[in-house]
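Peer 1: I'll drop the sequence and a predicted model, then ask my questions.
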Amino acid sequence: MSNSRWAFLICIAFLFFCKPISADLNPSEIPPKFLNFAKKAEIFDWMVGIRRKIHENPELGYQEFETSNLIKQELEKMGISYKHPVAGTGLLGFIGSGQPPFVAIRADMDALALQEMVESDYKSKNDGKMHACGHDGHVTMLLGAARILQEHRNLLKGTVVLVFQPAEEGGGGARKMIEAGSLDDVQAIFGLHNDPLLPLGQVACRPGPLAAGSGIFEAEISGKGGHAAIPQQAIDPILAASNVVVSLQQLVSRESDPLDSLVLTVAKFRGGGAFNVIPDSVTIGGTFRAFSVKSLRYLKQRIEEVIVGQAAVQRCNATVAFDTEEMPMYPPTVNDKELHKHFQRVAGDMLGTANVTDYNPVMGAEDFSFYQELIPGYFFILGTRDKAAQEQPALLHSPYFSFNEDALPVGAALHASLAVRYLLESRAGSPTDNGHRHDEL
């Protein structure tokens, strides 16, 4: 057979097996089709390569320069338009008609200040920095979703906005992205987080509160230093601070409704440098968490009153500071109830309803909540645990954490499916609910 004949047959086979999904496909068939596409060896290997490049070069919040460059390069290769910089190191990508309705899917880019203890060919090259929360996987899955969407642009009935966000780990990057206009005209937004304890192939979700809001506080309690042998000539700030810590615990145990989950933790206590010297001052600090803005505000007010009041009982002065520009207070993460139904349909079509499980709220915080204050948003949990593994995997924020790359196709396909199905099911021209807020749950 001639070479031209072979070339013709190869082209026909390529068109047959790789043809795009038909625009008149039943919406319920889209998620499994997208998952099969993401599992192709070419797509999977490409995502693994990206994830490992990002993992090798972890960058802290607002320092994600190389990560941003890698994302830009990949978007350019796919022919996807983007806006950069946004909020410093962030990016926005755009796929579809460029017209309403607009739906967003988001990934966080920053790493943690940890020394990696996992030995691999792609171990972190940056001392003291590590992707110990799986954000390298999050970025990769969003890029994977971008590739799926770009390959199936014929299904898009509107525009998908890709939100690559800096500084989730305490820096409030979502708030900066909002201030830069990332949610302009966007009707809804979806995000995810990996969970090494949830089995691979499963997702967990819930409507309403998913994660707590949180704030930080720091107080300086000042007394009068002196010799440990003659405490009557000093004013002991260590004693005052100790009483403050005990009294703060009573805000949860004696002032809050037992059915309203609150956590207050004093995690820093610093003062003195010698065993026989009473110091002039002591610094304490910690976090407070709740599932409603009302409870957060109450805790904030009472923390200051207790610290100042208890310090005064011990003849000390106290100053209290809350939050900073670098570490703002995070509101609670509250999932929209209608988007919850949407997620259940899409995830069920992809993974089977038995693999779409309920999720218990956690007291950890997630700055995806800033997006949800403005528009309907939905945040879900992606299982990454190897079902065959006998030992419990290392948890998030551990120097031994390892992201399961077999989850990449699932997360990418879910992102893409949620966006496509949202656009298909939305009424074109539906206004964005800019007054959508969760002041109280």
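Peer 2: Received the coordinates, thanks.
Peer 1: CA atoms for contacts and neighbours, from now on please.
Peer 2: OK.
Peer 1: could you report the neighbour count for Phe44?
Peer 2: Here the number of neighbours of Phe44 (other C-alpha atoms under 10 Å) works out to 18.
Peer 1: contact partners for it?
Peer 2: Shown in contact with Phe44 (C-alpha atoms under 8 Å, 6 or more residues apart in numbering): 38, 408-409.
Peer 1: take the one below as the second:
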Amino acid sequence: MSYLYLVVIIWAAMVTPTRTESEQLSSLTQELLNSAREPQFFEWLKRVRRRVHEYPELAFEEFNTSELIRSELDSLGIEYRWPVAKTGIVASVGSGVEPWFGLRADMDALPIQELVEWEHKSKHKGKMHACGHDVHTTMLLGAAKLLQYRRHKLKGTVKLVFQPAEEGYGGAYHMLKEGGFHKFQGIFGLHISPAMPTGEIGSRPGPILAAAGRFIAIIKGKGGHAALPQHTRDPVVAVSSAILALQQIISRETDPLVARVISLGFIETGQALNVIPETVRFGGTLRSMTTEGFIYLQQRIKEIIETQAVVHRCSATIDFMEEKMRPYPAVVNDEVLYEHVKRVGESLLGEPNVHLVPMAMGAEDFSFYSEKMAAAFFSIGTKNETIEAVNRLHSPYLVIDEDVLPIGAALHAAVAISYLDNNAVETQ
């Protein structure tokens, strides 16, 4: 037997399994997508989504949403732990043995009045699923059904994480704090993107969303009549100087190639035109693509506000609201898990429909999971040119193309099943 012949045999043995794995993945993804698109399944998905959408609930108030999810899980025969972080649920599908892989959906709505007129608009005044968490919840329930059908074939355990309070209150932090996540080897999450066409997904390896926090500051001086400023210590002038100085942190202290943002959102003070007020209250947000950058911004915001207050003979207090609205770390995608989801997405939707997207300065509490375990966070498109809609989140006019529901359900399930298949061999 010649040396060249041996090389050919070895090469063929090496490439054949890869081709087989690709074929197996393609078969799995298409089977899951076809199942989720069956008329009865799809109608169920739409009914669930519309029920959640009609009764939106704010952070840590998702009692009815949680009850609906538990009812669906009960009907599927899926066991779960509840309550976790007040209204959250962690369900289990599979053998119970490791590896454990997590799929996460958030449940809370926003304090926004829905202005879209349709049969299933919000029935709770001043509340709306304007960020798509009703869609996230429904896609994960769809994945639960797909996984339960295949539970005896799972080579490990899929954990379904229905999480409260993503919108500013760090529900993920509280879920992790209550425990039960230490055996997770990885976790995957989806977020709708109304700017991306339905049937497309996108993400990137490494940092993708910013660390973010809030602050409220009060500068106190001495009030008095506007005609006698010499008898006052004007906090309005102090705040004006502080606000201008804060912007110089970005323009003069930050590398132009490094992403950081400070944005002031409000200023509150007196109302009389001829009176210098005693205090001014103001605040905003700070964002950075790194934890180190975020800590630096906090330090400099505090120094600048306090110093500007002293310069103008005033005093200042700064509250970074870390107890009530905990700052979010940056969302960082694990590169290996990102590649896994990308490969699954390409098999499910086609390679041209899986995109590398730029980093963004928005924030997501999925970041708390990415700090503790391998994590991958992807956007999934919900834009349909035939549907008139506003293509931005947190809008009272947001409209979702419900064709995304079976796609998201199938993607969730395929990512989990193939992850367990790939990692089961390593744990034996």
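Peer 2: In hand now; what should we look at? Nothing here was measured: the structure is a model prediction, and the numbers come from that model.
Peer 1: measure the closest residue to Pro376 of the first structure other than its chain neighbours to Met329 of the first structure for me?
Peer 2: In space, and not counting its chain neighbours, Pro376 of the first structure is closest to Ala188: 5.1 Å by C-alpha to C-alpha, 6 or more residues apart in numbering. Counting by C-alpha to C-alpha, to the nearest Å, the separation of Ala188 of the first structure from Met329 of the first structure is 23 Å.
Peer 1: the residue nearest to Pro376 of the first structure: what secondary structure?
Peer 2: Assigned by DSSP: H, G, I helix; E, B strand; the rest coil, the conformation of Ala188 of the first structure is strand.
Peer 1: helices of the first structure, residue ranges please.
Peer 2: Per DSSP state H, the first structure carries helices over the ranges 3-18, 30-38, 41-56, 65-77, 135-151, 173-179, 237-253, 293-313, 337-351, 369-374, 408-425.
Peer 1: out of the ones you listed, flag the one nearest Asp280 of the first structure.
Peer 2: Nearest to Asp280 of the first structure among these is helix 237-253; the distance by C-alpha to C-alpha comes to 6.8 Å.
Peer 1: in the second structure, what range does the closest one match?
Peer 2: Aligning helix 237-253 of the first structure against the second structure (TM-score structural alignment) gives residues 235-251.
Peer 1: trace Ile192 of the second structure over to the first structure, please.
Peer 2: That one, Ile192 of the second structure, aligns with Asn194 by TM-score structural alignment.
Peer 1: the residue nearest to Pro376 of the first structure reaches Glu373, doesn't it?
Peer 2: No - taking contacts as C-alpha atoms under 8 Å, Ala188 of the first structure lies outside contact range of Glu373: 11.3 Å.
Peer 1: show the contacting residues for the most centrally placed residue in the second structure.
Peer 2: Centroid check for the second structure by C-alpha atoms, centre = their mean gives Glu364 as the closest residue, at 3.9 Å. Counting by C-alpha under 8 Å, 6+ apart, Glu364 of the second structure makes contact with 166, 209-210, 328, 330-331.
Peer 1: in contact with the aligned residue in the first structure for Met139 of the second structure, which residues?
Peer 2: Using TM-score structural alignment, the partner of Met139 of the second structure in the first structure is Met141. Met141 of the first structure is in contact with 47, 408-409, 411-412, 415, counting by C-alpha under 8 Å, 6+ apart.
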